[in-house]
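Engineer: predicted coordinates and the sequence they were generated for:
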Amino acid sequence: MAKKIDALQQALTTALGDKAVSLKNALGELTLVVKQSEWNEVARLLCDAPQFQFRSCIDLCGMDYSAYKEGAWDGARFAVVYHLLSVEHNVRLRVRVFCPDDELPTMPSMLEVWPGVNWFEREAFDLYGIVFTGHPDLRRILTDYGFVGHPFRKDFPLSGHVEMRYDPVQGRVIYQPVTIEPREIVPRIIREENYGG
C-alpha cells in the first residue's frame, strides 16, 4: 500500500505543479491542500484524469480552525475537507480547501463533479455557515428552519440560544430562552459495611 501512496503522491505532484499548496503523506494518508481559486479545475482533473479517477466523494465536511492549536492558528478560519475514493486504483485522497473570507465563507459547489455531495454541502452550510455557490437547494438539513446560528462554529455557545419544548396550554411547540439550572455534579458513593469481606 505504501508504494501505491508514493506513486499517487508523485503523480499528483507532477500533474498539479503549483496548483497544490501542499501535499503531505502522514500515517499512510495523503492530504492535498488546494487554493479555492484553483479548486474547480483541480477537482475536474482528479475526477476525470486516467491516472487518478477519483469518481467518488465519500465525504465532505466543514472545519473551523479558529481555536486550532489553542488559538495559535495563523490562517483562514474555515475550510472544506473532501474525502475522495478511486475505485479503479483502490486509493483514497483527502483534499482541504480554505475559504478566503472568514466573515462570509463561500465555496463553489462540486455537484457537477460529484453529484453525491448534495447533502454533504447542505450539512456544512447548516453546521458551519459555509455557503456553496451554485448549489441548487442550499438550505438547512439538520437544524430547524428557525434555528439561529451555526452550531459547529467554535464561537457558538454550548448551551445554544433558545430551547424548544411542547407547551400543553398552547397545544404547540414553543421556543424560549435557554434555562439551564446550575448543578453540582459530584458522584454519590455508597459503601456497604461488609463489601468484599
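Structural biologist: All right, it came through fine.

Engineer: going forward, measure contacts between C-alpha atoms and count neighbours the same way
Structural biologist: OK.

Engineer: show me where this protein has its strands.
Structural biologist: Taking DSSP state E, the strands of the chain run over residues 20-26, 29-34, 56-64, 78-86, 91-98, 106-108, 131-133, 162-167, 172-177.

Engineer: now those as a markdown table including distance to Gly116?
Structural biologist: Putting those into a markdown table (distance: least, CA to CA, whole Å) gives the following:
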| stretch | distance to Gly116 |
| --- | --- |
| strand 20-26 | 24 |
| strand 29-34 | 21 |
| strand 56-64 | 7 |
| strand 78-86 | 11 |
| strand 91-98 | 16 |
| strand 106-108 | 15 |
| strand 131-133 | 14 |
| strand 162-167 | 32 |
| strand 172-177 | 34 |
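
Engineer: so which of these comes closest to Thr143?
Structural biologist: strand 162-167 (12.0 Å; CA to CA).

Engineer: next, the angle strand 172-177 makes with that closest one.
Structural biologist: 150 degrees (axes from the mean of the first three to the mean of the last three CA atoms, to 10 degrees).

Engineer: check it against this one:
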Amino acid sequence: MATKLETLMGSLRAALGEDKIVSLETALDEVTLEVSATNWSEVALQLRDHAQLQFEQLIDACGMDYSAYKDTVWEGCRFATVYHFLSYKFNVRLRVRVFCTDDSFPVVASVVDVWPAINWFERESFDLFGIVYQGHPDLRRLLTDYGFVGHPFRKDFPLSGFVEMRYDAEQARVIYQPVTIDPREITPRIIREENYGG
C-alpha cells in the first residue's frame, strides 16, 4: 500500500506530466516540487484546481538567496521563491520551489489571482530579496522605507547597509547619507573569580 507522500507524488506526476516537473523529491516527510518559472502560472492553476491535488490553501511563500547555500558554492540560479500549500481534502502539504532564470533581474509570475493570500508574501519577497512578481497588482516595499536602497536579505547586502536616514535639525527634514558607522570588533569582558566554585 502506498504512503500518503507516494500517492501525492504519483498524483503530481499524473496531473502535471514529466515535462513540467524539474524535480520531485521527499525530505523530512514533505514533498518538494520544483517547476520552471516559465511553467509556474499554469502549474499553479493545476495545483489548485486538479481533482487529485486541490491545494486550495497557501500557507507561506518566501524568497530565497542560494548564493552561499550550506556554506558551499551553489551551482545554478541564485534566487527562488518557495511556496507551501495545504490540501484540505487530502490532508497533505506540498512545498514548491520556482527559480528565477536571471540573477541580475529575478522575475517570477505572480499568483495573486490564484491564491489572493499571497499578496503580502510577494511584496515582502520583493522588498527583502528584490524578486519581481510579474502581474502583481501593487508591488511596492512592505517592510523597509520607500527610500531604502537595496534588498537587505540578499547575502551580498552589507550588514551596515548602504545609506542611513536621519533627521537633520538644520534642514528641518529627514536626509539620507552614506553610512558613517565604523565597523568594530567587540570582545566580551571576562570576569574571573578567585574562589569560583570552591
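Structural biologist: Everything's here; your move. The shown structure was predicted, so the numbers you read here are calculated from the model rather than taken from an experiment.

Engineer: out of the strands of structure 1, which is closest to Pro50 of structure 1?
Structural biologist: The nearest among those, by CA to CA, is strand 78-86 at 10.4 Å.

Engineer: what's that closest one aligned against in structure 2?
Structural biologist: The aligned range for strand 78-86 of structure 1 in structure 2 is 79-87, by TM-score structural alignment.

Engineer: how big is the offset of the matching stretch relative to structure 1?
Structural biologist: Stretch 79-87 of structure 2, aligned to structure 1 and superposed, deviates on average by 0.9 Å (mean CA distance after the TM-score superposition for structure 1).

Engineer: quick one: contacts for the residue nearest the centre of structure 2?
Structural biologist: Closest to where the C-alpha atoms of structure 2 average out (CA atoms, centre = their mean) is Gly63, at 1.5 Å. When contacts are counted by CA atoms under 8 Å, 6 or more residues apart in numbering, Gly63 of structure 2 touches 79-82, 125-126, 128-129, 131.

Engineer: could you rerun that using 6 Å?
Structural biologist: 80-81, 125 (CA atoms under 6 Å, 6 or more residues apart in numbering).

Engineer: quick one: it from Trp115 of structure 2, how far?
Structural biologist: Here the distance between Gly63 of structure 2 and Trp115 of structure 2 works out to 17 Å (CA to CA, to the nearest Å).

Engineer: now do stretch 72-89 of structure 2: distance to the chain's middle.
Structural biologist: 7 Å (CA atoms, centre = their mean, to the nearest Å).

Engineer: what does stretch 37-57 of structure 2 give?
Structural biologist: For stretch 37-57 of structure 2, the distance to the chain centre is 19 Å (CA atoms, centre = their mean).

Engineer: and it, end to end?
Structural biologist: First-to-last residue span, stretch 37-57 of structure 2, CA to CA: 21 Å.

Engineer: kindly report the same for stretch 132-148 of structure 1.
Structural biologist: Terminal residues of stretch 132-148 of structure 1 are spaced 19 Å apart (CA to CA).

Engineer: how about it, which residues are buried there?
Structural biologist: 132, 135, 138-141 (16 or more other CA atoms under 10 Å).

Engineer: stretch 41-59 of structure 1 now?
Structural biologist: Buried residues in stretch 41-59 of structure 1 (16+ other CA under 10 Å): 42-47, 51-57.

Engineer: so which two of these are the farthest from each other?
Structural biologist: It's Gln51 and Cys57 that sit farthest apart of the buried residues of stretch 41-59 of structure 1, by CA to CA, at 16.7 Å.

Engineer: on that earlier part again, of the buried residues of stretch 132-148 of structure 1, closest to Thr106 of structure 1?
Structural biologist: Distances from Thr106 of structure 1 to the buried residues of stretch 132-148 of structure 1, taken by CA to CA, are shortest for Phe132, at 5.7 Å.

Engineer: pull the contacting residues for that closest one.
Structural biologist: Contacts of Phe132 of structure 1 by CA under 6 Å, 6+ apart are 106-109.

Engineer: could I get those as TSV with neighbour count?
Structural biologist: Output for the contacts of Phe132 of structure 1, formatted as TSV (neighbours: other CA atoms under 10 Å):
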residue	neighbour count
Thr106	21
Met107	23
Pro108	16
Ser109	20
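
Engineer: which one among those residues gets closest to Thr31 of structure 1?
Structural biologist: Met107 (18.5 Å).

Engineer: angle of the longest helix along structure 1 against strand 29-34?
Structural biologist: Secondary structure of structure 1 read by DSSP state H shows that its longest helix is helix 2-16. Helix 2-16 of structure 1 runs at 10 degrees relative to strand 29-34, counting by the same axes, to 10 degrees.

Engineer: which parts of helix 2-16 of structure 1 are buried?
Structural biologist: 5, 8-9, 12-13, 15.
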